[in-house]
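Enquirer: Sequence isn't available, so here's the structure alone:
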């Protein structure tokens, strides 16, 4: 059990879990579009996500990281070679996969990269100082959700349309809206958990502004809204069932673990795992259906 616990933390600390989540969400888009998964696009999504999250870590590196009061910061910069090894492998895979995608997809990926860098780069003026989007009050989770929608939904759509595959626009719009709300649901608990840490870094996140309990209520409200929209979405019944089962699981995680105690810092990362699990639930629901 001790080995599994250490492995879990390593996957979290090295950003491998969030990279797998990005790949899973991208692959899920192809299932909802009812098209074959393009593993070059999925691999681009995973490696680019890993590189961007690692860059964000490096960009926000404190002056004395090994003396930080946050365990993740201490671990990362005590094992910095792992981050650079991951970056090297990710760059090689990314470079290989970029040769196999359409030029317009490549250009759109550049747009996503610029949009992602706005998260931390001090390009905006706020209260007489230059800040990134993460420092603008309340903007953090909406920016993260927008980047994920662009990368995990719009990027596959761009690639498909440029190879002559037609996608129903209502399916695309529904997926963009549902994905945006789903990412808010999975991001809010992190900001609720990190209220004190964000205050330390002078970040005015939505939970900082609303208060802890109202932010928790908002998470449940968004989960209920997501369920309603899934039922109304122009998807097959099996896809709807898969998405709704994931929502039930997330509700249980929030109620029984994530929002139940503050003692276990890592519980919120179960929601990153749910991004991966959502793909597998929908995939299995479709593959093992009687009509498959």
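Expert: Sure thing, it's come through. Everything numeric in this text was worked out from a predicted model, so none of it was measured.

Enquirer: For the rest of this, base every contact and every neighbour count on C-alpha atoms.
Expert: Fine.

Enquirer: In stretch 122-132, which residues are buried?
Expert: For stretch 122-132, burial by neighbour count (16 or more other C-alpha atoms under 10 Å) applies to 122, 131, 132.

Enquirer: What helix or strand is the closest residue to residue 161 other than its chain neighbours located in?
Expert: The shortest distance from residue 161 to any non-neighbouring residue, by C-alpha to C-alpha, 6 or more residues apart in numbering, is to residue 167 (7.5 Å). Using DSSP states H and E, residue 167 falls within no helix or strand.

Enquirer: Number of residues surrounding residue 167?
Expert: 14 (other C-alpha atoms under 10 Å).

Enquirer: my guess is it contacts residue 33, does it?
Expert: Yes - counting by C-alpha atoms under 8 Å, residue 167 touches residue 33, with 6.9 Å between them.

Enquirer: follow-up on the earlier one: how far away is the residue nearest to residue 161 from residue 228?
Expert: Here residue 167 is placed at a distance of 23 Å from residue 228 (C-alpha to C-alpha, to the nearest Å).

Enquirer: Present the buried residues of stretch 122-132 as CSV; the columns should include secondary structure and distance to residue 192.
Expert: Formatted as CSV, the buried residues of stretch 122-132 follow (DSSP: H, G, I helix; E, B strand; the rest coil; distance: C-alpha to C-alpha, whole Å):
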residue, secondary structure, distance to residue 192
122, coil, 24
131, strand, 22
132, coil, 20
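
Enquirer: Presented hereafter is structure B, for comparison with structure A:
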């Protein structure tokens, strides 16, 4: 939870164990989240019995790494309420390394895209997702003494997150394989992925409840309360569980639905006072579990 009176940075802190240092680096540098994006896209390819292209997988991984770390290194972020969570402390202590990682990831992603002719037809579609992703955190206007981005528009950020993640991990694989984006099967896959990511986004809104109140960002927990937001997340997961694509095997159907139960438990027990690992490792980890479940069912 972000504190109104964060602990002074000069206070001595006990040294972290080696495994904790590695885990923090993987989680807070967005490597874990980028693996989740890669896994969800791969799971969509496996729906059609196709393993993901190595170049496309590397592009999605590095592009996700670039965009999420860009949010951490933007200069206007330095003046915002810093907080005293493990994640905030790690980001403040490693901003130079994050900047280097962001630049390298962006350069690799650009190089992969420019040297893969098969991706050129996706330029227009991918372009609008890139614009939304950049504007999501980019300061667009100054109001009431602080910079506002697209994510600060009332109640919008959870839908932006769900749309971009669903489009990247469902529509891009479909278009890459020559499938029509609006075909019934593709739309079912998109809808269930949208609902899963929406539930994940609700949990992170619960994490940011106090910070969003302090900064004036209107979110579902701030408007409806935390408990009502949990019920919205559970409703989204229930709808996703119903939307099993027709024609899949029993094992594949179980692999698609079972991780939703884990996400339901994560949603129900979410509190802003939970440790950072609850969100960075467990909540984002549900998306990794989704890929592993599908891979075990149909991908080997």
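Expert: Nice, thanks for sending it over. For clarity, every value in this text was computed on a predicted model and none was experimentally measured.

Enquirer: Distance to residue 83 of the first structure added to the buried residues of stretch 122-132 of the first structure, as a markdown table?
Expert: Compiled in a markdown table, those are given as follows (distance: C-alpha to C-alpha, whole Å):
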| residue | distance to residue 83 of the first structure |
| --- | --- |
| 122 | 23 |
| 131 | 25 |
| 132 | 23 |
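
Enquirer: Tell me the one of those nearest residue 180 of the first structure?
Expert: For those, the residue nearest residue 180 of the first structure by C-alpha to C-alpha is residue 132; the value is 20.7 Å.

Enquirer: Quick one: map the closest one onto the second structure.
Expert: Superposed on the second structure with TM-score structural alignment, residue 132 of the first structure falls opposite residue 149.

Enquirer: ok, now which ones touch that match?
Expert: By C-alpha atoms under 8 Å, 6 or more residues apart in numbering, the contact set of residue 149 of the second structure is 135, 136, 137, 138, 139, 140, 141.

Enquirer: let's see 7 Å
Expert: Residues in contact with residue 149 of the second structure, defined by C-alpha atoms under 7 Å, 6 or more residues apart in numbering, are 135, 136, 137, 138, 139, 140.

Enquirer: Over to residue 276 of the second structure?
Expert: 86, 87.

Enquirer: so how far is residue 178 of the first structure from the aligned partner of residue 242 of the second structure in the first structure?
Expert: Counting by TM-score structural alignment, residue 242 of the second structure lines up with residue 228 in the first structure. Distance, residue 228 of the first structure to residue 178 of the first structure, by C-alpha to C-alpha: 10 Å.

Enquirer: For the stretch 101-250 of the first structure, just list every one of the helices.
Expert: In the stretch 101-250 of the first structure, the helices defined using DSSP state H, counting those that start in this stretch lie at 103-117, 140-149, 155-162, 169-193, 195-200, 206-210, 212-232, 237-253.

Enquirer: List the contacts of the fourth one.
Expert: The list of residues contacting helix 169-193 of the first structure from outside it, by C-alpha under 7 Å, 6+ apart, reads 141, 145-146, 149, 153, 205, 207, 212, 219, 222-223, 226, 233-234, 268, 271.

Enquirer: Greatest separation within those: which pair is it?
Expert: Farthest pair in the contacts of helix 169-193 of the first structure, by C-alpha to C-alpha: 212 and 234, 34.8 Å.

Enquirer: follow-up on the earlier one: right, and the helices of the stretch 101-250 of the first structure - which one's nearest residue 65 of the first structure?
Expert: Evaluated with C-alpha to C-alpha, the helices of the stretch 101-250 of the first structure place helix 195-200 nearest to residue 65 of the first structure, the distance being 14.6 Å.

Enquirer: what packs against the closest one?
Expert: Using 3 or more C-alpha pairs under 7 Å, 6 or more residues apart in numbering; DSSP states H and E as the contact definition, helix 195-200 of the first structure packs against no other helix or strand.

Enquirer: What span of the second structure is that helix aligned with?
Expert: Against the second structure, helix 195-200 of the first structure falls on residues 209-214 (TM-score structural alignment).

Enquirer: Mean deviation, the matching stretch versus the first structure?
Expert: Average distance, stretch 209-214 of the second structure versus aligned residues of the first structure after superposition (mean C-alpha distance after the TM-score superposition for the first structure): 1.2 Å.

Enquirer: Now do the buried residues in that stretch.
Expert: Residues of stretch 209-214 of the second structure classed as buried: 209, 210, 211, 212 (neighbour count, 16+ other C-alpha under 10 Å).

Enquirer: now, which of the residues you listed sits nearest residue 18 of the second structure?
Expert: Distances from residue 18 of the second structure to these, taken by C-alpha to C-alpha, are shortest for residue 211, at 30.5 Å.

Enquirer: Throw the contacts of residue 149 of the second structure into JSON lines and include distance to residue 263 of the second structure, thanks.
Expert: What follows is the contacts of residue 149 of the second structure, written out as JSON lines (distance: C-alpha to C-alpha, whole Å):
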{"residue": "135", "distance to residue 263 of the second structure": "28"}
{"residue": "136", "distance to residue 263 of the second structure": "25"}
{"residue": "137", "distance to residue 263 of the second structure": "26"}
{"residue": "138", "distance to residue 263 of the second structure": "30"}
{"residue": "139", "distance to residue 263 of the second structure": "32"}
{"residue": "140", "distance to residue 263 of the second structure": "33"}
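
Enquirer: so which of these would you say is closest to residue 31 of the second structure?
Expert: Taking C-alpha to C-alpha as the measure, residue 31 of the second structure lies nearest residue 137 of the contacts of residue 149 of the second structure, at 18.6 Å.

Enquirer: What is the aligned counterpart of the closest one in the first structure?
Expert: By TM-score structural alignment, residue 137 of the second structure lines up with residue 120.

Enquirer: Give me the neighbour count for its match.
Expert: 18.

Enquirer: contacting residues around residue 11 of the first structure?
Expert: Counted by C-alpha under 7 Å, 6+ apart, residue 11 of the first structure has contacts residue 17.
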